[in-house]
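> With the input below, show me the fold.
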Amino acid sequence: MSATAPLPQAPRTSLVESTISLIRTQIESGAWKVGQRIPREPDLAAMLQVGRNTVREAIRVLSHAQVLEVRQGDGTYVRSSVDPAEVMRRVSHAGLRDHFELRAILETEAARLAAMRRTDEDLERLGRLLEARGDVPADGDLAGFIDCDLAFHAAIATAAHNAALAELYRYFSAAVRQNTQAVLAEREVPEPGAAAHAGIVEAIERRDPEGAAIAARAVVAPVIAKLTELLGR
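As a prediction, the model looks like this:
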């Protein structure tokens, strides 16, 4: 494409965010490939029909996200075709059923690995957090319950002793919190109680990977089934 060929004009509301989105689209579509130098600021400003300060700020944000790399005296290069923050934003805006299906994948494998690799310290921590979690309160501190539930499931991910999985789950926790609250606010959607969660800990304690995976899946499966029913497909 020509260095100055116009792209769709950025809306006048939130120009920096719109410019970031347009640059990201060029990268994700493959128009600008990893390792390629993107157009210089004046050309980019003309293409996007925004000011150079807006372009500069958009590049700063994407550089901080390690999507772009600014090389002084040389130009700005595409460093990655994936923006982790944007990926997580899209995850957080996915539907409830999509969210819980993804959660089932993460928690099932976390429980499986935890049963294989857990230490006595991991087991002791899980026991404490399970007791603190308890059952969903009929009335009272719902936010506090969600905190305890997240801490319990995060401890399972930690007990898997897989740094990438633990970090992914930690990063995912904000979306987990938002969607758990949405589910608990909807009375038609079941929330498996302490006994179902205890089944995960028991399988991890006896070092039963398959049993732990089945128990973890069983905790999320009723929610997925009910959401599927509500969606009608």
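> contacts, neighbours, all on C-alpha from now
Fine.
> what secondary structure does residue 135 sit in?
Three-state call for residue 135 (DSSP: H, G, I helix; E, B strand; the rest coil): coil.
> does it really touch residue 190, like I thought?
No - using CA atoms under 8 Å, residue 135 makes no contact with residue 190, being 11.9 Å away.
> And the helices in this protein?
Taking DSSP state H as the criterion, the chain carries its helices at 15-28, 41-48, 52-64, 84-92, 96-117, 120-133, 142-159, 163-185, 194-205, 209-231.
> and the direction of the first one versus that of helix 41-48, what angle?
Yep, that's helix 15-28 we're talking about. Per axes from the mean of the first three to the mean of the last three CA atoms, to 10 degrees, the angle that helix 15-28 makes with helix 41-48 is 90 degrees.
> Would you do the same for the sequence below? I want to compare the two.
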Amino acid sequence: MSLLIKRSLVEQAVDQLRERIAQGAWAVGQRLPTEPELALELGISRNTVREAMRVLAFSGLVEVRQGDGSYLRTAQDPLQAVQAISRCTVEQARETRCILEAEAIGLAALRRTDDDLRDLREALERSCGHFHGDLDTYVACDLVFHQRLVDAAHNPALSELYRYFSSVVAAAVQHNMSALPRSQRVFDLHVQILDAIEQRDPDAAKRLSRALIES
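Take a look at the predicted model:
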């Protein structure tokens, strides 16, 4: 019972803080009150405030800087975007991936660094080791590879959008890879995309990315 009560108190604290952010209590970039100050203001314990701030940091509203405090990252609650994304259909998810992921990968082919290539090879090798094994493990590794592909475009907005969209990507990969035996062509497309990025060929990278999404 105590765990349920504690969770309820944290949820209430999160709701109160979300409401204050929405009402403009703090400006974007502003340092938030300390945990003791918020605990006193909300009439709750410091531990509850700490847990609530972790939730807000995870959702992207707040940035916690170790030893410095918490800062308001955005007044637009990313939770609403995540909820909207989670309700999209399979076809809507495919269309969005083609627009977001394929175009980002095209940019990655133009902007990638040697460090990006090293990180991508490392992620792909890890995925390869699980391709014919446990599906959940493979999906987790594959998401790391795809996120690094988008990150190689060196556009923080694209990277952040893709992180919100990653749960939909995971569901699509899980669905596509559930049938056995798994198609080697799917993994080969990953290798070919990385080759196109290494060769700085954005047209090939985008074409291969769309082929992978539609496979």
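> where's the counterpart of residue 144 of the first structure in the second structure relative to residue 147 of the second structure, distance?
The alignment partner of residue 144 of the first structure in the second structure, by TM-score structural alignment, is residue 137. Distance of residue 137 of the second structure to residue 147 of the second structure, given as CA to CA, to the nearest Å: 16 Å.
> neighbour-wise, which of those two wins?
residue 147 (18 against 14; other CA atoms under 10 Å).
> what do we get in the first structure for the more buried one?
Residue 147 of the second structure maps onto residue 154 in the first structure, by TM-score structural alignment.
> How about residue 212 of the second structure?
Match for residue 212 of the second structure (TM-score structural alignment): residue 219.
> Cross-check the contact I'm expecting between its match and residue 194.
No - contact criterion CA under 8 Å: residue 219 of the first structure and residue 194 do not qualify, at 9.9 Å.
> Spatially nearest residue to residue 58 of the first structure, not counting backbone neighbours?
residue 20 (5.2 Å; CA to CA, 6 or more residues apart in numbering).
> actually residue 166 of the second structure, sorry about that
Residue 166 of the second structure sits nearest to residue 143 (CA to CA, 6+ apart), 7.2 Å away.
> what's the answer for residue 102 of the second structure, then?
For residue 102 of the second structure, the spatially nearest residue (CA to CA, 6+ apart) is residue 206, at 5.0 Å.
> now the one you found: how far from residue 179 of the second structure?
From residue 206 of the second structure to residue 179 of the second structure the distance is 26 Å (CA to CA).
> and what of residue 113 of the second structure?
36 Å.
> more neighbours, those two?
residue 113 (16 against 9).
> The first structure: which residue goes with that one?
So, by TM-score structural alignment, residue 113 of the second structure is matched to residue 119.
> swap in residue 125 of the second structure?
So, by TM-score structural alignment, residue 125 of the second structure is matched to residue 131.
> What about the aligned residue in the first structure for residue 102 of the second structure, how many residues nearby?
Aligned by TM-score structural alignment, residue 102 of the second structure pairs with residue 108 of the first structure. Other residues within reach of residue 108 of the first structure, judged by other CA under 10 Å, total 26.
> For residue 108 of the first structure, give me its contacts.
By CA atoms under 8 Å, 6 or more residues apart in numbering, the residues touching residue 108 of the first structure are 212-214, 216-217.
> mind running it again at 6 Å?
213, 216-217 (CA atoms under 6 Å, 6 or more residues apart in numbering).
> sorry, back to before: same list (the helices of the first structure) but as JSON lines, adding distance to residue 78 of the first structure.
Below are those laid out as JSON lines (distance: least, CA to CA, whole Å):
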{"stretch": "helix 15-28", "distance to residue 78 of the first structure": "8"}
{"stretch": "helix 41-48", "distance to residue 78 of the first structure": "14"}
{"stretch": "helix 52-64", "distance to residue 78 of the first structure": "9"}
{"stretch": "helix 84-92", "distance to residue 78 of the first structure": "14"}
{"stretch": "helix 96-117", "distance to residue 78 of the first structure": "29"}
{"stretch": "helix 120-133", "distance to residue 78 of the first structure": "41"}
{"stretch": "helix 142-159", "distance to residue 78 of the first structure": "33"}
{"stretch": "helix 163-185", "distance to residue 78 of the first structure": "24"}
{"stretch": "helix 194-205", "distance to residue 78 of the first structure": "44"}
{"stretch": "helix 209-231", "distance to residue 78 of the first structure": "39"}
